[in-house]
Every structure is written in structure tokens, then in C-alpha cells.
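Trainee: compute the structure for the input listed below.
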Amino acid sequence: MRILYLLAGFALFLKMLFTSSTIAEIEELSIMETIIQDSGVTNSVSGVIFRNRLYDTIFEVVVFTIAIVGAGFLLSNETPTQIVYQFTDQPSVVLARLGATIAALVAIELAIRGHLSPGGGFAAGVAGGTAIALVAITSPWEMLEDIYQKWHVAIIEKVSVLVFILLALFTLIGWELPYGQLGSLASGGIIPFLNILVALKVCLGSWAVILLFIRYRGLL
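Mentor: Now for the predicted structure:
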């Protein structure tokens, strides 16, 4: 059988090597330009994520939500740790908080302008989660917990998911906002709002997971 497999592989190699590939003659058409025209945003990646494959993006957001709920469920029966490992030396604290500030500003920029330039909701959420993580390893975790409870972050996270799904469903059935002028901040119809909602969801979900791992593992 090995000989047959080798012969079949060698024959396939010869076919690829000596068979000329024919390219169908089609009209000149840029896929990128088509996506930009269909979505109304200059960032074609955002156009694909929030329009061409929006159905997939809905379930990506749902899967992320389930992962957060699952982390809380798996750790709920464990005893909270008494020791939390953090940076205490001043240079590390200053650098971490500086990095948190930069990451937070990047997150806001990517969330607001993700439909115009490289980036988008998922990248913005990751940047925001990174900012929170950098604060967590240099500050008392009780402070983050108090802020999380005071501002009802868990409720905001769940509401952002529901609003995202509703807006996505409206888009899928054909209800869209005016695209506006291509390249402007108010362009792309519903896509900028979906971008911001995804950024909010990923950032706040990361916050919840960070608190869980600090509480039950003592470190990130």
C-alpha cells in the first residue's frame, strides 16, 4: 500500500508541475473595492466581519460570552485564594500604568474608527482588556471589584451582547442605516455601532475573567 500511496503522490506532483493552469478571462474587478462599496466603510476587514459574514460574527460573540460564563462556572466551587501576586516595585508600577493608559487610548481609537482604519471591535476589546489587566497587577484587586460592582459592569456586558444581536438581525433581514460619505466617521451605516458594541463586550468580558483569575488563582 505504501508503494501505491507514493506513486499516487508522485503522479499528483507531476500533474501540478507540468499541467498548465488556465485562468478564466473575467472583467477587471477588485474584490476589495466591491466589499468597500457594499459595506460603505474603507476598512474592508470590518466590511467582511460585520456585513459579508455577519452571521458568523454573531456566533463568535455568543461563543465568547459562553466562555466567560463557563470560566465563572468552573471556578465557582473553588476556594478564593488568600495571596494575590502583584508588582510592587515603583518602576514596574509606573510602566504598567503607563502601558494601561496607552492601551486604553488605543482601545477607544480602534472602537470609534475601526471601520476606517486597521483595527475594529475585537482588537479594541483586547486593547481595553489589556489596560484593565495592567491596572490589576499593580493595584488592589478589591478596587477593581468595587468598580465592577458599582457600575454594574456585568449587566452592561450582557446588554451589549443583546443589542449587538438585535442590530445584527435587523441588518441580516435588510434593515440598514444610510451609509453616509465614504471615509467619514459617520459612514458605514450600522457597522460603527456594531464595532463599538463588540469592543465593549470583549473589554468588559475580559474584565470579568481577570477578576475571576485573581480571586481564585492569585495571579493573571
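
Trainee: when you work out contacts or count neighbours from here on, use the C-alpha atoms and nothing else.
Mentor: Fine.

Trainee: which SSE is the residue lying farthest from the centre of the chain in?
Mentor: Distance from the centre of the chain peaks at I3, with 47.9 Å (CA atoms, centre = their mean). If you go by DSSP states H and E, I3 is part of helix 2-18.

Trainee: surely G40 touches I190?
Mentor: No: G40 is not in contact with I190 according to CA atoms under 8 Å; the separation is 9.9 Å.

Trainee: the two: which has the busier surroundings?
Mentor: G40 (25 against 22; other CA atoms under 10 Å).

Trainee: that one and L172, how far apart?
Mentor: For G40, the distance to L172 equals 16 Å [CA to CA, to the nearest Å].

Trainee: what about E60, neighbour count?
Mentor: Other residues near E60 number 12, with proximity taken as other CA under 10 Å.

Trainee: same thing with the one 5 residues further on?
Mentor: Counted with other CA under 10 Å, the neighbours of T65 add up to 17.

Trainee: got it, and L98?
Mentor: L98: 15 neighbours (other CA under 10 Å).

Trainee: what helix or strand is it on?
Mentor: Using DSSP H and E, L98 falls in helix 90-113.

Trainee: so how far is that helix from its chain's centroid?
Mentor: Its chain's average C-alpha position is 17 Å from that of helix 90-113, according to CA atoms, centre = their mean, to the nearest Å.

Trainee: next SSE after it?
Mentor: Next helix or strand after helix 90-113 toward the C-terminus (DSSP H and E): helix 121-136.

Trainee: circling back to that earlier point, buried stuff in the helix holding L98?
Mentor: By 16 or more other CA atoms under 10 Å, the buried positions in helix 90-113 come out as 93, 96-97, 99-101, 103-108, 110-113.

Trainee: here is a second sequence; please produce its structure as well for comparison:
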Amino acid sequence: MRWVWTTVLIVFGIVLIAYGSFEKVSVDFKDLVVENPITQIYLLNRVYDTVFEVLIFSLAVLGVSLHMAYLPAPGEIKSISDVSIRIFTRFIAFFLLVGSLYLAIEGHVSPGGGFSAGVAGGTALALIAMVEEFESFERKFEKAHVHSLEKMIMVVFLFFVLLIFPGRNLIVPANVIVYLKVMLGSWIVVYYFIKHRGLL
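Mentor: Modelled structure (predicted):
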């Protein structure tokens, strides 16, 4: 199944390069979506930037999954046991998750958005993984069906890209979809690294 997704990503990238329009975009500064003209130019070209970011990130997640699956797991996986550090880390992770969701929803008004929000959300999950017992972290990972969910979100994202290319303004839902995709992909990477390399 992983090879099917690899093929889909590569074919989509080739089609995008072959048929994508990379011409200069004329900007009408009379009707700005945002006040900053540089951000306005960035928004008009964001879809291309985001598509390539997501494709490269998806290939990276797939590569980590394929490579780590063949590595032996350590006998014991230690987590940080100091109570004060565990409490403080969970506190910080909560605010990172809330901030990442805000960035995904409001990131279109300034440079930022789905990808950076997903990285912030993935960082929050990595912090939680550092202070939680691995068995509990693994149960949550499997219960959430993260692998299947990440692939489903990728399909939804590709569908949204087809809607955005003709010029529809779907920045906010696209940002949220990219946010979920990157956050779940980060969760997969963190899970495999801890499972096969340990934490400390």
C-alpha cells in the first residue's frame, strides 16, 4: 500500500510540474485581501508553495515509515520521569496546540498558515511523547488510526488543490487541511523515531 501512495505522490508532482502555470501574476493593489501588499503577492502564489511543501513532507514521512519499519526496537523505552518537567511540558504542549490551531485558522492574514501551524502542532505532540509512557502514547497512536487518517487527509488536500487552481478562495479550509496533514505526519515521524531509536 505504501508503494501505491509513493506512486500517487510522484505522478501528482510530475503532472503539477508539467501542467502548472509558473507565469508572473499581476497584482491589483486596489482590492487587497490583506493590508500588506507583499503578503497579497504571497497569497496569490501560496497554493504552489504549499503543494510542493506537502508533497515533499509526505515523501519524508513515507521514507521514515519505510526505513524505520526494518530497524529493531530497543528493549526498553524510557521517558522523562521528573514530575515537575512532565507537568510543565504538558502545560507548554497545550498552549502550542491552541496556538497552532489559531495559526491554521488565522494564518492567511499574514505569512504563515497551514504548514507552520502543523509544525507547531507536531512539536506539541512530540513534547507529549517525551513525557508520556510509550505504551500509552502507542495506544493513542493506534486508536486514532493516524496512518489511515493522514492518507485520507492527503486525498482531501489534493481535491482542494483542484478546486483552488481555477481561482476559488478556499484559503482557510486549505490551511486547516494542511495543518492536520503536517501535524499527523509529524506524529508518525515522532512515533517511529521513539519506537525504534528510543527517547534518551
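
Trainee: tell me where structure 2 has helices.
Mentor: Assigned by DSSP state H, structure 2 shows helices spanning 2-19, 37-68, 83-106, 114-131, 134-143, 146-164, 171-197.

Trainee: please pull up the equivalent of I102 of structure 1 in structure 2.
Mentor: Taking TM-score structural alignment, I102 of structure 1 has F95 as its aligned residue in structure 2.

Trainee: before we move on, the earlier item: state the distance from the residue farthest from the centre of structure 1 to K15 of structure 1.
Mentor: In terms of CA to CA, I3 of structure 1 sits 18 Å off from K15 of structure 1.

Trainee: just give me the closest of the buried residues of helix 90-113 of structure 1 to V163 of structure 1.
Mentor: In terms of CA to CA, no member of the buried residues of helix 90-113 of structure 1 lies closer to V163 of structure 1 than A111, at 16.2 Å.

Trainee: what does that closest one correspond to in structure 2?
Mentor: So, by TM-score structural alignment, A111 of structure 1 is matched to A104.

Trainee: residues contacting its match?
Mentor: The contact partners of A104 of structure 2, by CA atoms under 8 Å, 6 or more residues apart in numbering, come to 113-114, 117-118, 172, 175-176, 179.

Trainee: now the helix holding L98 of structure 1 on structure 2. Mean distance?
Mentor: Here the mean offset of helix 90-113 of structure 1 against structure 2 after fitting is 0.9 Å, by mean CA distance after the TM-score superposition for structure 1.

Trainee: taking their axis directions, that helix and helix 191-217 sit at what angle?
Mentor: Orientation note: helix 90-113 of structure 1 sits at an angle of 150 degrees relative to helix 191-217 (axes from the mean of the first three to the mean of the last three CA atoms, to 10 degrees).

Trainee: once you drop chain neighbours, what's closest to the most centrally placed residue in structure 1?
Mentor: Nearest to the mean C-alpha position of structure 1, by CA atoms, centre = their mean, lies F122 at 1.8 Å. Leaving aside its chain neighbours, F122 of structure 1 sits nearest to A199 (5.6 Å; criterion: CA to CA, 6 or more residues apart in numbering).

Trainee: and the one you found, what pairs with it in structure 2?
Mentor: Checking TM-score structural alignment: A199 of structure 1 goes with Y179.

Trainee: same deal with I155 of structure 1?
Mentor: Using TM-score structural alignment, the partner of I155 of structure 1 in structure 2 is S148.

Trainee: does the residue nearest to F122 of structure 1 touch A127 like I think?
Mentor: No: using CA under 8 Å, A199 of structure 1 is not in contact with A127; the gap is 9.0 Å.

Trainee: now do stretch 115-125 of structure 2: which range of structure 1 does it align onto?
Mentor: Under TM-score structural alignment, the alignment places stretch 115-125 of structure 2 onto residues 122-132 of structure 1.

Trainee: mean shift of the matching stretch relative to structure 2?
Mentor: Here the mean offset of stretch 122-132 of structure 1 against structure 2 after fitting is 1.0 Å, by mean CA distance after the TM-score superposition for structure 1.

Trainee: please determine how far S139 of structure 1 is located from A100 of structure 1.
Mentor: Distance, S139 of structure 1 to A100 of structure 1, by CA to CA: 12 Å.

Trainee: cool, and I83 of structure 1?
Mentor: For I83 of structure 1, the distance to A100 of structure 1 (CA to CA) stands at 23 Å.

Trainee: now swap in G174 of structure 1 and tell me
Mentor: Distance of G174 of structure 1 to A100 of structure 1, given as CA to CA: 40 Å.

Trainee: the counterpart of Y191 of structure 2 in structure 1 - how many residues pack around it?
Mentor: Residue correspondence to structure 1 (TM-score structural alignment): Y191 of structure 2 is matched to L211. The number of residues packed near L211 of structure 1 is 23, by other CA under 10 Å.

Trainee: so what's L211 of structure 1 closest to, chain neighbours aside?
Mentor: Counting by CA to CA, 6+ apart, L211 of structure 1 lies nearest to E145, which is 7.0 Å off, once chain neighbours are set aside.
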